[in-house]
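Student: Sequence first, predicted coordinates after that:
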Amino acid sequence: MVGALKPVPLLNAANVLTVARMVLVPVFVLCVVASRMTHDGWQLAAGLIFIVASATDYVDGWIARAHNLVTSFGKVADPIADKALTGAALVLLSFYDRLPWWVTALILVREWGVTALRFWVLRHGVIPASRGGKAKTALQILAIGWYLTPLPHALALIGPWLMAAAVIVTVLTGADYVLRAIRIRRESLARGGSMPPVPNAAPAVAPQADEPVA
């Protein structure tokens, strides 16, 4: 068929990076446990692994969008990898008394709640990426990475302020996401449950799940 889209191969660069990030999660956990957040060598290794793994989230998203490598596997696996990495880091920081448990609980409830909302509203429409969502992700990575990395006392004091900023932006963007999801669903139901038409465009597909949206 002339003009038909070629199927995207499951084994592509974006998905390989996503799987690599998933593989790094248990390695990261082992490094944190080995360090007990007191051994600088293991702790530094854990911090570096977290930063590298987090960076692959941006890289695989860019590759998927730039080279049209969006797959159903990527849409499901990518948010799971992201939440597993962030969740493991937060839980371990709280377990070793570096972070209050309520902070970990608040962020995890927001992250998994938004992920569930995202799939719930997907058939009604796609919520575009927001600057707030990107800022939230960047702040979380920076704050968690700051806590994980052994730093001089003066620099370590900046950590709680970074985490406070991350929590505030996390809550605000989460509320914004809920409001946008409700609005999209309401508008979709008003149209009879269909997604908004896009003139002269190919059929709409969901964005790669690694694109920050809230």
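Tutor: That came through fine.
Student: contacts and neighbour counts: CA atoms only from here.
Tutor: OK.
Student: Can you mark which positions in the helix or strand hosting residue 113 are buried?
Tutor: If you go by DSSP states H and E, residue 113 is part of helix 101-121. Across helix 101-121, burial judged by 16 or more other Cα atoms under 10 Å covers 104, 107-108, 110-111, 114-115, 118, 121.
Student: Then stretch 123-137?
Tutor: 123-127, 130, 132-133, 135-137.
Student: what about residue 68, which helix or strand?
Tutor: Taking DSSP H and E as the criterion, residue 68 maps to no regular element, lying outside all helices and strands.
Student: Repeat that for residue 92.
Tutor: Element membership of residue 92, judged by DSSP H and E, is helix 72-95.
Student: tilt between that helix and helix 101-121?
Tutor: Using axes from the mean of the first three to the mean of the last three Cα atoms, to 10 degrees, the inter-axis angle of helix 72-95 relative to helix 101-121 is 170 degrees.
Student: Which strands or helices does helix 72-95 pack on?
Tutor: helix 13-35, helix 40-66, helix 101-121, helix 131-148 (3 or more Cα pairs under 8 Å, 6 or more residues apart in numbering; DSSP states H and E).
Student: What residues sit buried inside it?
Tutor: Neighbour counts over helix 72-95 (16+ other Cα under 10 Å) mark 74-75, 77-94 as buried.
Student: got it, and stretch 175-182?
Tutor: Of the residues in stretch 175-182, those buried by neighbour count under the rule 16+ other Cα under 10 Å are 176-178, 180-181.
Student: In TSV: these, plus distance to residue 33 and secondary structure.
Tutor: Output for the buried residues of stretch 175-182, formatted as TSV (distance: Cα to Cα, whole Å; DSSP: H, G, I helix; E, B strand; the rest coil):
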residue	distance to residue 33	secondary structure
176	36	helix
177	34	helix
178	36	helix
180	39	helix
181	38	helix
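Student: so who does residue 43 touch?
Tutor: Residues counted as contacts of residue 43 (Cα atoms under 8 Å, 6 or more residues apart in numbering) are 31-32, 35-37, 148-150.
Student: Neighbour-wise, which one of those leads?
Tutor: Counting neighbours by other Cα atoms under 10 Å, residue 148 leads the contacts of residue 43 with 27 neighbours.
Student: The structure to be compared is supplied as follows:
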Amino acid sequence: MNLANRITLARIFLVPIIMFFLLINVKFPHVRIEQFTITYNQIIAALIFIIAASTDSLDGYIARKRKLVTNLGKLLDPLADKLLVSAVLISLVEMDKLDAWIAIVIISREFAVTGLRQIALLEGTVMAASKWGKWKTATQITAIIALLINNFPFAFIDFRFDLVASWIAAIITLYSGFDYFIKNKHVINFDDKKQ
């Protein structure tokens, strides 16, 4: 197994560790500054999430630079991304930090686009990543980090950046999904008579 795939696998293995720190029912010490409070387990989970999210670009860069692109990597990389984001979103809903509808919109889009990619592969077509897909990932990661760290430092000025970032992530996620389907509608066979 090459280095790029090992990094991707490491991202997958970090998912249960992040969830452990987010959902464990042990009373962790916390940091309190004026009206802002955060527990140490949230800080640890946020740091691990940032490390895991940053490996997404790293494994792709290494695979392209060293010509290590493999079918296993093509399978694991998007799987790792979806597992990481979905697991943390569901954990945030469980913690009452995120509205369930936002998590549902984001996760549903991932299922839909993955299904479209599978259909495209059966037709011998590879769907290229779009700039909206990259914006989708960036806004999701930003929103998740803001939620994990309890809206720091915006909590001090009473601005709900975490809420705004979550809405932006949901809107861009939806738009990027529509963009994929519109640009690749030729992949879907709508004529039942030919089947």
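Tutor: Thanks, I have the structure now. None of the values given here were measured: they were computed from a predicted structure.
Student: now what about the TM-score between them?
Tutor: After superposition, the two chains reach a TM-score (TM-score structural alignment, normalised by the length of structure 2) of 0.83; 176 aligned residues with a Cα RMSD of 2.0 Å.
Student: Residue nearest the middle of structure 1, spatially speaking?
Tutor: Central residue of structure 1 (Cα atoms, centre = their mean): residue 82, 4.4 Å from the mean position.
Student: Which position in structure 2 pairs with that residue?
Tutor: Matched to structure 2 by TM-score structural alignment, residue 82 of structure 1 sits across from residue 81.
Student: pretty sure that match contacts residue 57?
Tutor: No. Between residue 81 of structure 2 and residue 57 there is no contact under Cα atoms under 8 Å: 10.7 Å.
Student: For the closest residue to residue 139 of structure 2 other than its chain neighbours, give me its contacts.
Tutor: Nearest residue to residue 139 of structure 2, sequence neighbours excluded (Cα to Cα, 6 or more residues apart in numbering): residue 169, at 4.8 Å. The contact partners of residue 169 of structure 2, by Cα under 8 Å, 6+ apart, come to 136, 139-140, 143.
Student: Adding distance to residue 12 of structure 2, write the residues you listed out as CSV.
Tutor: Listed next are the contacts of residue 169 of structure 2 as CSV, based on distance: Cα to Cα, whole Å:
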residue, distance to residue 12 of structure 2
136, 20
139, 20
140, 18
143, 20
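Student: Buried residues in stretch 143-155 of structure 2, which are they?
Tutor: Buried residues in stretch 143-155 of structure 2, defined by neighbour count with 16+ other Cα under 10 Å: 143-152, 155.
Student: again, but for stretch 62-75 of structure 1
Tutor: Judged by neighbour count using 16+ other Cα under 10 Å, the buried positions of stretch 62-75 of structure 1 are 62-64, 69-71, 74-75.
Student: for those residues, which one is nearest residue 160 of structure 1?
Tutor: Proximity of the buried residues of stretch 62-75 of structure 1 to residue 160 of structure 1 (Cα to Cα) peaks at residue 62, which lies at 30.7 Å.
Student: Tell me how many other residues surround the equivalent of residue 53 of structure 1 over in structure 2.
Tutor: Matched to structure 2 by TM-score structural alignment, residue 53 of structure 1 sits across from residue 52. Other residues near residue 52 of structure 2 come to 22 when the count uses other Cα under 10 Å.
Student: mind listing what residue 52 of structure 2 touches?
Tutor: 10-11, 14, 84.
Student: By neighbours, which of those wins?
Tutor: residue 11 (25 neighbours).
Student: OK, contacts around that residue?
Tutor: 52-53, 55, 80, 84.
Student: Alignment lookup: it to structure 1.
Tutor: Residue 11 of structure 2 maps onto residue 21 of structure 1 when the alignment is built from TM-score structural alignment.
Student: returning to what we had before: reformat the buried residues of stretch 123-137 of structure 1 into CSV and put distance to residue 187 of structure 1 next to each item.
Tutor: As requested, the buried residues of stretch 123-137 of structure 1 are arranged in CSV below (distance: Cα to Cα, whole Å):
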residue, distance to residue 187 of structure 1
123, 12
124, 8
125, 9
126, 12
127, 13
130, 20
132, 23
133, 22
135, 27
136, 27
137, 28
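Student: ok, so of those, who is nearest residue 162 of structure 1?
Tutor: Distances from residue 162 of structure 1 to the buried residues of stretch 123-137 of structure 1, taken by Cα to Cα, are shortest for residue 136, at 11.1 Å.
Student: ok, the residue nearest to the centre of structure 1 touching residue 55?
Tutor: No. If you go by Cα under 8 Å, residue 82 of structure 1 and residue 55 don't touch, sitting 10.7 Å apart.
Student: what touches both of the two?
Tutor: Here residue 82 of structure 1 and residue 55 share no contacting residue, scored by Cα under 8 Å, 6+ apart.
Student: tilt between the helix holding residue 113 of structure 1 and helix 131-148?
Tutor: Using the same axes, to 10 degrees: helix 101-121 of structure 1 against helix 131-148 is 150 degrees.
Student: burial of residue 98 of structure 1, as a residue count?
Tutor: 15.
Student: Three-state assignment for it, please.
Tutor: Judged by DSSP: H, G, I helix; E, B strand; the rest coil, the three-state class of residue 98 of structure 1 is coil.
Student: Next, residue 28 of structure 2: secondary structure please.
Tutor: On the basis of three-state DSSP, residue 28 of structure 2 is classed as coil.
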